[in-house]
Each structure stands twice: as structure tokens, then as C-alpha cells.
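Participant: what follows is a predicted structure for the sequence shown.
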Amino acid sequence: MLRARRDLSALLAGDAAYLPLPDVDSNESTLLRTHLGVGAPVDDRCALVVSTSGTTGVPKGAMHTAATLAASAEATAVALGGPGAWLQTLPPHHIAGLQVMLRSIAAGADPVVVDVSAGFDPAVLPAAADALDGPRRYTSLVPVQLRKALAHPPAVNALRTFDAILVGGAATPPALQRDARDAGLAIVTTYGMSETAGGCVYDGVPLRGTTIRIDAPNDDGVGRVVLGGSTVALGYRNRPDHPAFAEPGWFRTDDLGVVRDGVLSIVGRADEAVSTGGLTVIPQVVEAVIAELPAVGDCAVVGLPDERLGERVVVAVVPAEGRAAPTLDEIREFVVDRLDRYAAPREVFVLDSLPLRGPGKVNRAALRELLS
């Protein structure tokens, strides 16, 4: 921990430029070293190059300064009620996990680290929580970790002692949010990405120094989410002309969202929409409905090639613990009643788990390949 503290402190001070790499995946490490230019000259302002969690192709590396990282840590402390000690349960080479470490160091506390190289085991939470010092205690989980923790009573008791539990990395189903809050957990849903130094919107409200803009909104106010402010990266190390950073100080996301009464709601991703029979289906909208079924533990909607429709909507379902998966007829009836017939899946696939990428996000490309 001594070496980690030294390196993290140097990163926050901007004394050197760092690229976090995974310890357990030599192929990923090699890929990142090769494409993100380890050892090659870097912008003098850059303190951190962190890879994005894309699904295919050459990884992109978001370049952050000491100032963007400090702004994120300070804004987070303000939003949560003050600085505190953090419990690390996420891979530290991704921005969410790295930020847990940096926020704790910035608060003057050593983070307590849970080894997740072999997966997340909620049974370790009680001892890990007891090891935390300081008047305020925080942690960050992805939805699949939160779901596992809620099924483990000792873990729930440990998490009740935290002043805030950030939940992000992927969309958190409303039913999971309700279950967590009903269990007495102080969860905070987050939205952000590597390009914004992690979460910069908490419970739909931008952190201090962050601005939200919706570009090209439709009649319902839904459009492309653009984020600006003090936590936005300089750009991509290996993609200097990428259009997402075409406007200095702003990052153009691939997400579709709407702001109502000052609160941002993410509808889905522009690049994941399913075109079926000339109509557009946003997978996340359908998933939010299907996730309300008690027998559904997790689900993901994708489009598969169809000669007649172009794409047909299908859903992969992970049954809730101890439950049988709902039938296709049950799912279709539930979706049609709440959305429309064209959004209802035409097939259901029952899986033990969903393929993931990065910190808990569904790997839709891998899922489509699996289902095809």
C-alpha cells in the first residue's frame, strides 16, 4: 500500500503521467501498452491516461490532468457531505475503481482494498468495512455487486454502516434501487465515464462544476447528452481528432437522455438502438420494464438479424435466485401493456449470467454473438 499511496499522491499532484494496467490480464495489458503509448511523450498537462471500456477495436485512452481529478474528488466530497475513507471493490485500472483510491488518498485516508480478481464475494464486506477508519465511510459498487450483496444478510448489515454507496458503471434498475433503499442502504446512483473522470452526475443532478446539455432534442426533450465542466478530459491520447471532444471543455456522449426539473434521465444509447420493422426500440427502456418482473434477476435486450423486420427484438434473462424464468408470453404481455407491441421481445433466452465488459456493463456485442 505504501507504493500505491506514493504513486496515487504523485498522480493527484501531477508529478508524473500514469496509465493504470490490469494485473491479471496480460493480453489486455499488452493491448493497452501498445495502443496507448506507454513510454512515448505525452501532453505536459496530462497526469493520467485511463482506458475506456469499449467493446471492440482499439481502446481509447482519456487524458486527465491533476486538476480534473482534483475537481472530481472535491465535487464528490461536497455532494456526499464531506471527505471520507473509501472501500475499494472495483478493478482499479478502470476509472470508477481508480477514483475510489484517489478520493480516499485526497481525504488523507488509505483505502481498504477488496480483491476482486477472482470475482466479487459479498461475504468479505463485513471485515472490510470494519477495517475502515474515519468519521465518514463510502464505497462504490456496480449493480451486479449490489444485487449479490442484497442476497447476503451480513453484507447488507455492513453496507448499512456506510454514509453513501455509489452505484454506477451500468444502469441500475428501479426495482434494485427500491430493494436497496428498503434494506436501509444509502445508495446514490451515478452517471459518468472515463472521459469525465468517472461519475459527474449523482441521482440525476450534476456535481459542482459539471454542466449538462441535450443536443438535438425530439418533441419529448430526448436528445444526445453532452457533458461539460471541470472534470472533462483533454481528449483521447491515441485519437486526437475524435469528434466527441470537438468542442473544447465538452464531451459528446453516445447516450440519449432528457432533463426534467433539473434531473437527468438516461433513456439509452444512440448506438445500441434496435431498428425493427422501420421502428426504433431503445433496449434500456424495454429492459427497465422487464426488470420489474419478480422472476427476473437481470436482463438485456438486443436486436438479432431478421429477413422480414431487419432486426427482431430479443431478450436474455437471468432468473432471480430460486425462481423460474418468465415465459415469452408473460414477458410480451408485460411489455405490450406498458410500452407497445413492436417493443416486445420475440424470443427469450435464459442464461446463467450476462457477458460483461468494463465495470459491470453488458457486453451487447458478445451477447448478440452468443445468441446468434
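Facilitator: Structure received.

Participant: could you use CA atoms for every contact and neighbour count after this?
Facilitator: Noted.

Participant: secondary structure element for the spatially closest residue to Val112 that is not a sequence neighbour?
Facilitator: In space, and not counting its chain neighbours, Val112 is closest to Leu87: 4.9 Å by Cα to Cα, 6 or more residues apart in numbering. According to DSSP states H and E, Leu87 maps onto strand 85-88.

Participant: once you drop chain neighbours, what's closest to Arg357?
Facilitator: Using Cα to Cα, 6+ apart and skipping residues adjacent in sequence, the residue nearest Arg357 is Asn363, 5.3 Å away.

Participant: test my guess that that neighbour contacts Thr55.
Facilitator: Yes - shown here, Asn363 and Thr55 form a contact pair, counting by Cα atoms under 8 Å, at 6.6 Å.

Participant: can you tell me which helix in this structure is longest?
Facilitator: Secondary structure of the chain read by DSSP state H shows that its longest helix is helix 66-80.

Participant: against that first model, consider the following:
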Amino acid sequence: MGGVQETGQAATWTAMVSRAYDHARPAVRFGDLTWTGRELLDRAAGAAYWLDTLGLEPGTPVPALAATSADALALVIGGAGSGHPLAPLGVRMTPYELAAVVKATDSQVLLAQPEFATLGGQVAELSGRRVAVVPELRTSARELTGTPDELAAVLHTSGTTGLPKPVPMTQRRLAARARVNGRLCGLGPDSFYGGSAPFHHIAGLGNIAVALAAGALITGLPRFTVEGWTLLRDLGTTHTSMVPAMLETLLAAGEARHGTLRTLQYGGAPVRPGTLRRTYEAMPGVRMLNMFGQTEGSPISVLTPEDHREAVAGRTELLRSVGRPAPGVEVRVHGAGSDGIGEIHGRADHFFRIDAEGWLHSGDLGRVAEDGYLYLYGRGTDMIIRGGENVHPLEVETLLAAHPGVADVAVTGVPDERLGQTVVAFVVPADPDDPPRPESLRHYTRARLSGFKVPVRWWFVDDLPRNANGKVVRRRLREPSEGGTSA
């Protein structure tokens, strides 16, 4: 069996995983395949041995086309423990998009699981790299090593504003993140984690890395579907993560019930009061957590299970916040105006992209209320300047999302000759056959917000463009050239 050698005094993620799975209990379960903890480590050692044969530059991240599977977990563990950190990429991106990301790396090799061999070949040709198709992983006695400052893995930002940017994750900081998130989610050897976020996202591999460090039994799906959720339910999973839109889908389908689920972690958007109440009806004992963060560092803050229970008992305003600073996190609001809104900065041992003083510059705008709860006002780059007045899209969206006739909504700014920018709303109606009247939505918004924040045009759409993290991709919001409904 492959072993682990840890050098340095600080704990490494590789060491945490190796200690957690030094047993003969089930560790991963995908379809008919089940590996014990020792089998997982042996396959990880085999993956490390295979990576050694590829002539890779030590310490250089290796781009990989992989989906959540037992082999993918072994590859990540083996890569972290051999000085060949994996950098999973989005398999739903086009070859041209992937080639641009691969070209930005120093690696001359692109890994591809067999099911992505064709895509890998296309990307390799476009990027001038060599593709290596992952073989059947065998066991090995190769030692898994790791030092605190070596890279364990590399994830990429979601790319909502352009080319995804790499976020290097050191052994030390990934271990720190695993400890913080593991405690918040209550993950341990008796847990069964099952997720459906894409493997290359922080909500995918990022959460799986936490479960691995905790020694949990792990399964997963390549993408979210109602049918996939029922499979996770039938398997008896105890922990999962999703975005609120997924939860809404399950509730609408009448399939949200889950008798064994202990913790439901979500992020990317607030959950509605009505959605929370129906979730508790379907899963009475579930612990709900809203974790605010990003690939570069998470969690920054957390809305705890206790906060959610208070919200459903009457303090619904808590659901508009993202909670208070997570354990070990220092938060400041940089450059705040008279309204207290500024850029959220955070400092913690589990953040990855930081400045010389240890601060993560989130790019998100927010304010801290007197009771310590953090409220978001969107990305700094999303802010609309209408006639010299600042409009924060998230503030308008949060209000409109509470309207009973609105299922989903996004607000953006469009050029205006007189005002510079003006405000436009894209609304997914709760009942497509009977959408709310634009005038009704305008009055609803004006009664609660200043006039300059009220959208001047309203477009009813079937859905909103979102990335795999559930965040709206605003650059893809476009007003129709003709037709549609506006006011």
C-alpha cells in the first residue's frame, strides 16, 4: 500500500487524506464500484506512479479533463502526493475555450479520462500540447509525499467576466480549508457525501477535498438532475451541496424529501423564506448552511443552521445576509461610502489568493450590519451608475425575488445617452402563462426602493444564463432586438 511522508511541522492535505483512509471501510462508491479506504490510497499511489512516467515538470500544475469518479479522486490525491498537482478543467467548455486555458499553463501535457479522449485530442491540437489518456489505474507502493508550501491542486475561477483564472492551492491552505469547512458541515468518518457540481469547480472538487480530508464515504454525479438527486437519496447520503435554484427544482418536482440528509450546504444566492419552510417540511432535521466565498477563498462568512431556524421562526431578514465571519476569518469593508458599502476583504489561513498582508480582495461589495451580519450588494464590476447614482443589482434582485410572481430575476445596466446607464430587469415568471404585469413590478419595487433603482424595462424570459456555480453570467444578458415585454 502507498504510504505518506509528511515533512515540515504544518499539516498537509495529503497527510490528512492518507490518515483518514487508512482502513478497510468503504471510501468511494460510484455505481457498482466500491473501494475501501486502503484501495483508494493504493489507486492514488498508482496514479502518482503513472504521472511520474509522463515526464512532467515537478510542481507544475497539470490540466485535466475529468468528471467526478473514483479514478478522478485517485488522480487528485496522487497528483497532490507526487508533486504533479491536477488542474481540472470544465468538460462542457468548447475546444477553443479549453485551448486558451491550457495555453496559459506551463504544462506540456493535458490529461484526459477515456470518455474525454476525443475532446482532449482536439484541445491538444489547438494548444500545441500532448494529450495523455488516463489508463486503468493500478495499485502501487509509491510513497505519497507533501510539504506545506507545495501545490496540492489548482482550480480555476468561474470565468463570469472572461477567461477562467488559475487559483493555486497549497497543501497548507487546502488543509486549513478542509478543517474549517469540515467542522462547519459536521463531516467525519461516519458521513456520506454526495454532490452534483462539476468536478472542476470549487463547489465540486473543493467540497470533495473537504470530505476526503474528513474520511467520509464519497459518491457523486457529473451534473444535477432530479433523477440524480433521487439516486443520492436512495444511497443514503448524509451531506450535500447545491445552489438554491436546484432546491427550487426539487421542491417543484415534489422530490425534495430526504430521510438521511444531515447537512445541506448552499451558496451563490439567498434562499427564499418560502423555500426554506418547504425544505424543512421535506427534510425536518436537516442543517442548512449558506457559505459565502469564492474559488480564491471560502468560506468568508457563514449563515449557520441556527440562523436558518431563526429565519423560519420570523427573522426572515437574516436570509438576505450571508451570515457572520466564518471561524478564523477577519473581515473588513474597504473603501466604504456613507452607506457603509465597500469591497469585502477577508483574511484567514484557508484563503488562497491574498495580498502581501494576507488579505483576500473579494471584488464583492457589501456592508456589515450592527449585529455583525454581512450583506452583499453584488460585484463591484456589476454596479450600475445611473445619472451619477450607484445601483447595486443584487439589492434590486433580492427584493424582486421575494415577489410571489417572480421565480428568478437578474438586473443589469445598459447604456443610456442621457443617464450613462439605466436599469433593466430580466424576469422568469413563477407562472409563465400568467406573468406579473410590468407596471405591478414597478410599483412593488418603487414602494421599497429609491426611484433611480427601479428598472425602466422588464423582459420576461424562460431562464437566466448561469454558470455551474449558479451565478448569473451577466455578460450574456441581452435585450431582445424586437418582441418581448417591457415597460
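Facilitator: Arrived safely, thanks for sending. Since the model is a prediction, treat every value here as computed from it, not as a measurement.

Participant: coming back round to it: the residue nearest to Val112 of structure 1 maps to what in structure 2?
Facilitator: By TM-score structural alignment, Leu87 of structure 1 lines up with Gly194 in structure 2.

Participant: do Glu247 of structure 1 as well
Facilitator: Under the alignment (TM-score structural alignment), Glu247 of structure 1 maps onto Ala356.

Participant: same thing with Arg312 of structure 1?
Facilitator: By TM-score structural alignment, Arg312 of structure 1 lines up with Thr422.

Participant: grab the most central residue of structure 1 for me.
Facilitator: Here the mean C-alpha position of structure 1 is nearest to the C-alpha of Gly169 (Cα atoms, centre = their mean), at a distance of 1.2 Å.

Participant: show me where the stretch 151-300 of structure 1 has strands.
Facilitator: 164-167, 187-193, 198-202, 205-206, 210-215, 223-229, 235-236, 250-260, 263-269, 274-276, 279-281, 296-306 (DSSP state E, counting those that start in this stretch).

Participant: mean distance between the second one and structure 2 after superposition?
Facilitator: Using mean Cα distance after the TM-score superposition for structure 1, strand 187-193 of structure 1 ends up 1.1 Å from its aligned counterpart in structure 2, as a mean over the superposed pairs.

Participant: now do the fourth one
Facilitator: Overlaying structure 2 shows strand 205-206 of structure 1 at a mean distance of 2.6 Å from the equivalent residues (mean Cα distance after the TM-score superposition for structure 1).

Participant: which part of structure 2 lines up with that strand?
Facilitator: Mapped onto structure 2 using TM-score structural alignment, strand 205-206 of structure 1 covers residues 324-325.

Participant: outside of that stretch, which residues touch it?
Facilitator: Ile300, Ser301, Val302, Leu303, Val331, Gly372, Tyr373, Leu374 (Cα atoms under 8 Å, 6 or more residues apart in numbering).

Participant: pick out the most distant pair among those residues.
Facilitator: Within the contacts of stretch 324-325 of structure 2, Leu303 and Val331 form the most distant pair, 14.8 Å apart (Cα to Cα).

Participant: more neighbours: those two, which one.
Facilitator: Neighbour comparison, Leu303 of structure 2 and Val331: the larger count goes to Leu303, with 25 against 20 (by other Cα atoms under 10 Å).

Participant: isn't the more buried one up against Asn290?
Facilitator: Yes - assessed by Cα under 8 Å, Leu303 of structure 2 is found in contact with Asn290 at 5.0 Å.

Participant: show me where the stretch 201-350 of structure 2 has its helices.
Facilitator: Assigned by DSSP state H, counting those that start in this stretch, the helices in the stretch 201-350 of structure 2 fall at 207-214, 226-235, 244-252, 273-282, 305-312.
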